[in-house]
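Visitor: Below: sequence and its predicted model.
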Amino acid sequence: MKWPKQITPGYVAQMIRAEKNVGKALGIFNSAIGEYPNGFKHNEDTFGLMIGRLAAAGQFIEAESLLIKMTIEKVRCPEDIFVTMCRAYGKAHRPFEALRTFHRMKDFECKPTVKSYAVIFAILVRENHLKLAFKFYDHMKKVGIGLNIYTYNILLKALCQKPSTLDRAIKVFREMPEKGFVPDAFSYNIIIDGLCKNNRVAEAAELVKEMDGRSCAPDVVTYSTLIHGVSSLGNVDGALELLQHMLANNVSPNVVTYTSVMTALCNAGRSLEALEFLRQMKSKGEKPNMHSFTTLIHGFCMEGKIQDAQNIFDQMKLRGWKPDAPLYGKLIAGLCAESRSEDAASLLDEMALNDVVPNRATKHIHENMHNVVVQGLCKEGGRQNKAFQVYLNMVNSGICPSFETLNLMVDRFCKRGDVDKVDRILRDILANGFLPNSFTWAAIVRAFWKKGNVRETAFLLQDELTHQIL
């Protein structure tokens, strides 16, 4: 790139910020020195900016190399650069790398303050390394790091993670004023959330009332948390009452609030009322999320309102959201329950097109879906060929048919006299380690016997089956 005759660190920093591509930004950083080998040196600002860009992009090796370069060029490395690195490692779910970076500060003659300690403490808590987090907290106190409201809130969050330490969190919360720290809205919300998650909703509600009488009034997070807690106990009317109280206090609900109310209504078999809240959410300019739609789909399926569920399902896809296997499974089960197995089979095809494939977590869901569809098609008149097609697709995808599915298919194709398909299914039965029962075997023999020219094959299959049994 072309540089002016004179450049300053401020100008280089401006150029780095303007470049959206981090690789090109690094090229600008390196080019500045190459153009002016005797006249330009990076300072802590340009180093810090580039290190931050690299760390945010997950290019930690490059960022670490710039840290080393700072020492070689004898550029002071301020605490903020290490804080930036630690936060980036935290966002990348690499807490031990963040801790390692924190401990390296002394190698750069940089003394950590409460700011660095708080960042590491928060990362360890967020990543659920609670034992290490408490050990780190004890170290903070030992080296004389003064606590502030932020570190107190991190401590509260850590203590609220487990039911066994929740009461200790409440004790710390109550002792905060004695230590010179008045709990803020974040402090209250952390305790309220911990109480709700442990079904101590009545205590959480008392804290919300307490907030009303203090300078930190309940906010949307407070109400949403309590509404979710009340809803989880099945108290729909209580959730609706809290929503009205929230509106009366001029606190606008967000998508989490609305979805919590919708979940409560759907669980209570009141999905049509939940649908009204979806419309209300849209009219208020609040964008529903995927959970809002899946909540309604589950609710309508539980009530047997499959067409309503399909309508919401289609709306969700129009928004560009990709349904997952459990959601497809819910809708497919509902369609099959209404003897609409062919529509359910179409959803299986859609899943394949959208690359919704089995994995370790969803394998059983895919097995259930395919078995339900094949059995449904077999039971619905005139759809046996479609059932066999779905069956072949599932086997080719590595999805195991159930013994019930295989037996049902044998029965249907035996009645049709389609011995070629019976032969294929029988071999799959044996390959899967199943043994047909006497009724299934009798149906097989009858099917082959009716075909006079394949009696010999029937006896051969009987010998094979006898061999498998023995």
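Guide: Great, that's in hand.
Visitor: can we go C-alpha only for contacts and neighbour counts from here?
Guide: OK.
Visitor: tell me which residues in the helix or strand containing Glu342 are buried?
Guide: Per DSSP states H and E: Glu342 is located in helix 341-353. Along helix 341-353, these residues count as buried under the neighbour rule (16 or more other C-alpha atoms under 10 Å): 341-342, 344-345, 347-348, 351.
Visitor: Stretch 428-448 now?
Guide: For stretch 428-448, the neighbour count (16+ other C-alpha under 10 Å) marks 428-429, 434-436, 440-441, 443-448 as buried.
Visitor: now stretch 270-283
Guide: 270-272, 274-275, 277-278, 281.
Visitor: ditto for stretch 449-459
Guide: 449, 455, 458.
Visitor: distance of the second one from Gln462?
Guide: Right, Arg455. Going from Arg455 to Gln462 by C-alpha to C-alpha, to the nearest Å gives 11 Å.
Visitor: circling back to that earlier point, of the buried residues of stretch 270-283, closest to Asp80?
Guide: Of all these, Asp80 sits closest to Met281, with 40.9 Å by C-alpha to C-alpha.
Visitor: Which strands or helices does the helix ranked longest in the chain pack on?
Guide: Assignment by DSSP state H gives helix 363-379 as the longest helix of the chain. If you count contacts as 3 or more C-alpha pairs under 8 Å, 6 or more residues apart in numbering; DSSP states H and E, helix 363-379 packs onto helix 325-337, helix 341-353, helix 384-396, helix 403-416.
Visitor: want to compare, so here's the second one:
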Amino acid sequence: MGVKTLLKWSKQITPSKVEQLLRAERDLRKAKIIFDSASAEYSNGFRHDHTTFGVMISKLVSANEFRPAEEMLNRMKEEKCRVTEEIFLSICRGYGRVHLPLDAIRVFHKMNDFGCKPTDKSYISVFAILVEENQLKGLKPDAGLYGKVINGFCNIRKFQEAATYLDEMILGQISPNRVTWSLHVKLNNTVVQGLCTNGNLNRAFQLYLGMRTRGISIDAGTFDSLVKCFCKRGDLHKSVRIFDEMVLDGCVPDHGIWSAVVGGFWDRRKVREAFELIVVELMNEFVEHE
């Protein structure tokens, strides 16, 4: 099918039809002709939508024609066409591919101006570009940016990656302030619990120890996950250690944690240790209530 045939629009020209033709056309020059010929139908009531704009922008980016791609973004804004997050990210990734991370950041910062609120996916994508291009030292991301990225990984249940960025914060000596501290505490607890759920107990325990060292509050859910998972694995030494630290922190073990610890000892016929543990904890509670 030649270009001349492609330009013969029926009266029922629709964005979906234009999108279909654009996706099928591998030649960028011909794709531009298809797009422009559809634009010529504005006088007949046709309008490009985010799908046709998105495909055309993607093709321009693939050919490293970034200026026309960004000009098309501006055209979408002028025509009050919805600009999706994926359209912005296609340009950001394109700049990352040709090793222009600062341009990726520049486009990323435009999102709010276009009424497109960045989600966790955006922060993760742009952060990955910066890591790949070794640009983090120069840009000095703060705890707020790290928090958004880590939260994004938690939301998509990639807890190992989230833990890696928590480590990056420590290595980069990036500390949360009073505004971001509560989120930082929540994220640390979420990551530990997620690592436990995924069976990565050694990593979870390592992060737990780091939390204690840095004075990050450990919530009941984190203690619960660690104790039960280590009991299930048969590592009674760690489970009892965490249990003791839980009590020392003033966090009262619930029935589930008691059952897990005592059950762990019972399964290994260590009844004496289980009995002694119960007696010690009951004595502590008795002394505290006197």
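Guide: In hand now; what should we look at? All of these numbers come straight from a predicted model, not from anything done at the bench.
Visitor: Counterpart of Val252 of structure 2 over in structure 1?
Guide: Following TM-score structural alignment, the counterpart assigned to Val252 of structure 2 within structure 1 is Leu435.
Visitor: try Asn202 of structure 2
Guide: By TM-score structural alignment, Asn202 of structure 2 lines up with Asn385.
Visitor: Against Thr440 of structure 1, how distant is that match?
Guide: For Asn385 of structure 1, the distance to Thr440 of structure 1 - C-alpha to C-alpha - is 20 Å.
Visitor: ok, now Ala63 of structure 1?
Guide: 68 Å.
Visitor: how about the helices of the stretch 1-150 of structure 2, start to end?
Guide: 3-6, 15-24, 28-39, 50-62, 66-78, 85-97, 101-108, 120-132, 136-139, 143-155 (DSSP state H, counting those that start in this stretch).
Visitor: Count the residues that sit near the nearest residue to Lys197 of structure 1 once chain neighbours are set aside.
Guide: Closest residue to Lys197 of structure 1 apart from its sequence neighbours, by C-alpha to C-alpha, 6 or more residues apart in numbering: Gly229 at 6.9 Å. Gly229 of structure 1 has 27 neighbours, counted by other C-alpha atoms under 10 Å.
Visitor: follow-up on the earlier one: specify which member of the buried residues of stretch 270-283 of structure 1 is nearest to Val373 of structure 1.
Guide: Ser271 (25.8 Å).
Visitor: Pretty sure the closest one sits against Leu265.
Guide: Yes. Using C-alpha atoms under 8 Å, Ser271 of structure 1 is in contact with Leu265, at 6.0 Å.
Visitor: neighbours of the nearest residue to Leu136 of structure 2 once chain neighbours are set aside, just the number please.
Guide: With C-alpha to C-alpha, 6+ apart as the criterion, Leu136 of structure 2 has its nearest non-adjacent residue at 6.0 Å, and that residue is Leu130. Look at Leu130 of structure 2: counted by other C-alpha under 10 Å, it has 22 neighbours.
Visitor: Mind jotting down where the strands sit in structure 1?
Guide: Here structure 1 has no strands by DSSP state E.
Visitor: Need the buried residues of stretch 428-448 of structure 1 in JSON lines (columns: distance to Gln307 of structure 1).
Guide: JSON lines is the format used below for the buried residues of stretch 428-448 of structure 1 (distance: C-alpha to C-alpha, whole Å):
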{"residue": "Asp428", "distance to Gln307 of structure 1": "36"}
{"residue": "Ile429", "distance to Gln307 of structure 1": "36"}
{"residue": "Phe434", "distance to Gln307 of structure 1": "38"}
{"residue": "Leu435", "distance to Gln307 of structure 1": "40"}
{"residue": "Pro436", "distance to Gln307 of structure 1": "38"}
{"residue": "Thr440", "distance to Gln307 of structure 1": "37"}
{"residue": "Trp441", "distance to Gln307 of structure 1": "40"}
{"residue": "Ala443", "distance to Gln307 of structure 1": "38"}
{"residue": "Ile444", "distance to Gln307 of structure 1": "39"}
{"residue": "Val445", "distance to Gln307 of structure 1": "43"}
{"residue": "Arg446", "distance to Gln307 of structure 1": "42"}
{"residue": "Ala447", "distance to Gln307 of structure 1": "40"}
{"residue": "Phe448", "distance to Gln307 of structure 1": "43"}
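Visitor: What about these, which are in helices?
Guide: Checking the buried residues of stretch 428-448 of structure 1 against DSSP H, those in helices are 428-429, 440-441, 443-448.
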